[in-house]
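Peer 1: Mind looking at a prediction? Sequence and model below.
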Amino acid sequence: MKRLLGVIVLMMLLFGCSAEKNETGKREGNVVATTGHIADVIKEIGGGHLTVTALMGPGVDPHLYKATQSDLSKLENAEVIFYNGLQLEGQMLDIFDQMSKDKTVLAVGDKLDKDKLLDSEDEGLLHDPHIWFNIDLWKQVVDAVTETLVKEYPEYKDDFQANETAFLKKLDELQTYAQERIKEIPEKQRILVTAHDAFNYFGESQGFEVRGLQGLSTEAEYGVKDVQEMVDFLVEHKIKAIFVESSVSDKAMKAVIEGAKQKGHDIVVGGELFSDAMGAEGTKEGTYVGMYEHNIDTIVDALK
């Protein structure tokens, strides 16, 4: 019954938003993405041809995000919609399903090689959705976005493809930068401890052991046992720094630090990492490349 009522409310909201749709029939290049990571790719590929809107801003947790009426209006007026998929935006799947009946709606995660995805042990998640932390996978996302935009706006094909080439070069340079900086950390110290398991793709691709207090989704609960096990791990491996995340409360990590202190092991917060959300628009960290560089610099400076 609750699900039925939810669908009815959704249909009412969509109907209410439909009056705002451009009646001229002219395609204005309105593209909407759920996360800042995806929106940044669209901006890089689209150049000045597209108007790109990200629904989720800095500090927003996509695992828990529920669409507002304003979001529904933006989605209704969009010509193309991109979302991450792989259950990252689990609260919005009915909306995407409804929207896909009238326009192109792409889950970029569905375009990736399945054998490159990390499996999930979390109930309800088949794969780890945090694909943006593997640069090679993100290149596949760039290709999928470009392919879709070329189909939707063929008049800009040459510009889109040239922009893709330029952006892929930036990503190659980013990978080189990351690898060079990571060399500053002794291999035995390459252990990344964060609030939740958002960095497994990062760990696999960059050679880190990764530990998160919560599971892949921030909906996962943690308890006293989880905190104690994390404390024991930190003490055993003599880890000197752990990291908080911009989109996750630091309460749990403070409990871990206090627990380690009670065992005679001092741990510091190595810095704040961007995980499920990027930085503010207009800042370096508000771009994919800038966000990744920030994380690399923060991790290396704390662990080397």
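Peer 2: Alright, I've got the coordinates. Predicted, not measured: the structure shown is a model, and the values here were computed from it.
Peer 1: only C-alpha atoms for contact and neighbour calcs from this point on.
Peer 2: Noted.
Peer 1: centre of the chain versus stretch 168-179, how much separation?
Peer 2: Here stretch 168-179 is found 18 Å from its chain centre; the criterion is C-alpha atoms, centre = their mean, to the nearest Å.
Peer 1: Okay, buried residues for that stretch please.
Peer 2: Using 16 or more other C-alpha atoms under 10 Å as the test for burial, stretch 168-179 gives L168, L171, L174, Q175, A178.
Peer 1: measure the third one to V141 for me?
Peer 2: Per C-alpha to C-alpha, to the nearest Å, L174 is found 16 Å from V141.
Peer 1: where exactly do the strands run in the stretch 101-250 of the chain?
Peer 2: 104-107, 191-196, 209-214, 241-245 (DSSP state E, counting those that start in this stretch).
Peer 1: hmm, back to that, mind giving me CSV with the buried residues of stretch 168-179 and columns for distance to Y156?
Peer 2: Converted to CSV, the buried residues of stretch 168-179 look like this (distance: C-alpha to C-alpha, whole Å):
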residue, distance to Y156
L168, 18
L171, 22
L174, 27
Q175, 29
A178, 33
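Peer 1: farthest-separated two in the residues you listed?
Peer 2: Using C-alpha to C-alpha, those span at most 15.2 Å, a distance reached by L168 and A178.
Peer 1: Look at G48 and tell me its secondary structure.
Peer 2: Of the three states, G48 takes coil under DSSP: H, G, I helix; E, B strand; the rest coil.
Peer 1: same question, E23
Peer 2: Going by three-state DSSP: E23 is coil.
Peer 1: next, the one to line up against it:
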Amino acid sequence: MFKQRISKSTGRAFALLAAMLMLAACGSGAGGGAEGGAGSAGADGSGADGAIRVVTTIAQIAEPISVIGGGRVQVTSLMGPGVDPHLYQASQSDIRKLGSADIIFCNGLHLEANMLRAFEEIGKSRPVLAVGEAIAEDRLLTDETGAVDPHVWFDIDLWKEALGAAVEELKKLSPDDAEFFEANKRDYFAKMDELKEEAVRKMASVPEKRRVLVTAHDAFGYFGRMLGLEVVGLQGLSTEDEIGLSDIERTIGLLVERRVPAVFVESSINPKSIEAVIEGAKERGLNVRLGGELFSDAMGGAGTEEGTYLGMFRHNVDTIYEALTGEE
């Protein structure tokens, strides 16, 4: 079920993580809240309180699953607003949460690179599903080195596949709730389809030469493919990648040539590289403005519209549309 590559950089922390996971697994039969053990699974696969205890890495999985699962699931996301999953290291508290889960959903595709050993180890005692790896390989994007782009939540059709795979696992854990989960999934997917239609319509009205999305790192490839935007990320697919002067100069040249009016910062990325692009374009006679903040690897805060998957996606669409259709 879990089949990610494990990088050598995670090996140093593995011994500690393994020990913590063993302790968490030993304590998981004690019951308790979200921070404690999950309790023994009942006949239907649920925890002692009747709800399936789900732990996810990113909120892009957690929030939709909480909507689809309703009161039949208890969902905890390890990574909150402003958190970069490429660099994230599991804490002791995270290990306890993972150890209390009935099932764990991560994105996979090497997004959570520093947690791969933890997932592999805890997958020996409970289901761990990398939802992004449910998507057919020929539909995934890769960079020039062959690395797979993990930001699949930015293609609504692909994210439906990923979430659908998660829902199927919930059905296995609680067959009595299968019809409930399926009905809620259909309703949620209908809203995703409506959002895609809205996004396609808006982006189609942006002048073609301006359909260039410049951000700090290359997180919007699927978004661009779906909506007909040329995407330029100063960093590569991971925020661990270096930004070179040539990357900045090449981006400035593209902005000047196409007269692109705006560039964007990301909520989980340092804005300095984008600020350098704005200054460089100004020196070459083009006033490029900051088009706004986009949500890429993390969503907004709980209780906000941007803290929902649909609201986050709509915010990005509206922010990009308004900035690229504005005056130069």
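Peer 2: Thanks, I have it. Bear in mind that the values here come from a model prediction, so they are computed numbers and not experimental data.
Peer 1: After superposition, what is the TM-score?
Peer 2: Remark: TM-score between the superposed chains equals 0.95 [TM-score structural alignment, normalised by the length of the first structure]; 302 aligned residues with a C-alpha RMSD of 1.6 Å.
Peer 1: circling back: adding distance to G16 of the first structure and mean neighbour count, write the strands of the stretch 101-250 of the first structure out as TSV.
Peer 2: Below are the strands of the stretch 101-250 of the first structure laid out as TSV (distance: least, C-alpha to C-alpha, whole Å; neighbours: other C-alpha atoms under 10 Å):
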stretch	distance to G16 of the first structure	mean neighbour count
strand 104-107	20	19
strand 191-196	38	23
strand 209-214	39	20
strand 241-245	37	22
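Peer 1: Need those strands in TSV (columns: distance to H294 of the first structure).
Peer 2: Converted to TSV, the strands of the stretch 101-250 of the first structure look like this (distance: least, C-alpha to C-alpha, whole Å):
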stretch	distance to H294 of the first structure
strand 104-107	26
strand 191-196	15
strand 209-214	18
strand 241-245	12
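Peer 1: E155 of the first structure is nearest to which of these?
Peer 2: Closest approach to E155 of the first structure among the strands of the stretch 101-250 of the first structure is made by strand 104-107 (17.3 Å; C-alpha to C-alpha).
Peer 1: which strands and helices sit next to the closest one?
Peer 2: Applying 3 or more C-alpha pairs under 8 Å, 6 or more residues apart in numbering; DSSP states H and E, we find strand 104-107 of the first structure packed against strand 80-83.
Peer 1: and which of the buried residues of stretch 168-179 of the first structure is nearest Q87 of the first structure?
Peer 2: Looking across these and measuring by C-alpha to C-alpha, the closest to Q87 of the first structure is L171, at 25.4 Å.
Peer 1: quick one, what contacts the counterpart of the closest one in the second structure?
Peer 2: Aligned by TM-score structural alignment, L171 of the first structure pairs with M192 of the second structure. Residues near M192 of the second structure by C-alpha atoms under 8 Å, 6 or more residues apart in numbering: I156, L310.
Peer 1: Show me where the stretch 151-300 of the first structure has its helices.
Peer 2: 157-182, 200-206, 224-236, 251-262, 288-303 (DSSP state H, counting those that start in this stretch).
Peer 1: Need these in CSV (columns: distance to L55 of the first structure).
Peer 2: CSV is the format used below for the helices of the stretch 151-300 of the first structure (distance: least, C-alpha to C-alpha, whole Å):
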stretch, distance to L55 of the first structure
helix 157-182, 23
helix 200-206, 24
helix 224-236, 33
helix 251-262, 26
helix 288-303, 16
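Peer 1: Of all those, which one comes closest to T68 of the first structure?
Peer 2: Checked against C-alpha to C-alpha, the stretch from those lying closest is helix 288-303, at 25.2 Å.
Peer 1: average offset between the closest one and the second structure?
Peer 2: Helix 288-303 of the first structure, aligned to the second structure and superposed, deviates on average by 0.4 Å (mean C-alpha distance after the TM-score superposition for the first structure).
Peer 1: Where in the second structure does that helix fall?
Peer 2: Aligning helix 288-303 of the first structure against the second structure (TM-score structural alignment) gives residues 309-324.
Peer 1: before we move on, what about stretch 244-259 of the first structure?
Peer 2: Using TM-score structural alignment, stretch 244-259 of the first structure pairs with 265-280 in the second structure.
Peer 1: residues of the matching stretch that come out buried?
Peer 2: Buried residues in stretch 265-280 of the second structure (16+ other C-alpha under 10 Å): V265, E266, S267, S268, I269, S273, I274, E275, V277, I278, G280.
Peer 1: Equivalent analysis for stretch 148-168 of the second structure, please.
Peer 2: Buried residues in stretch 148-168 of the second structure, counted by 16+ other C-alpha under 10 Å: 148-156, 158-167.
Peer 1: likewise stretch 160-167 of the first structure?
Peer 2: F160, Q161, N163, E164, F167.
Peer 1: Show me what the second one aligns to in the second structure.
Peer 2: For Q161 of the first structure, the aligned position in the second structure is E182, judged by TM-score structural alignment.
Peer 1: excluding its backbone neighbours, what's nearest its match?
Peer 2: Once flanking residues are discounted, E182 of the second structure sits nearest to V167: 7.7 Å by C-alpha to C-alpha, 6 or more residues apart in numbering.
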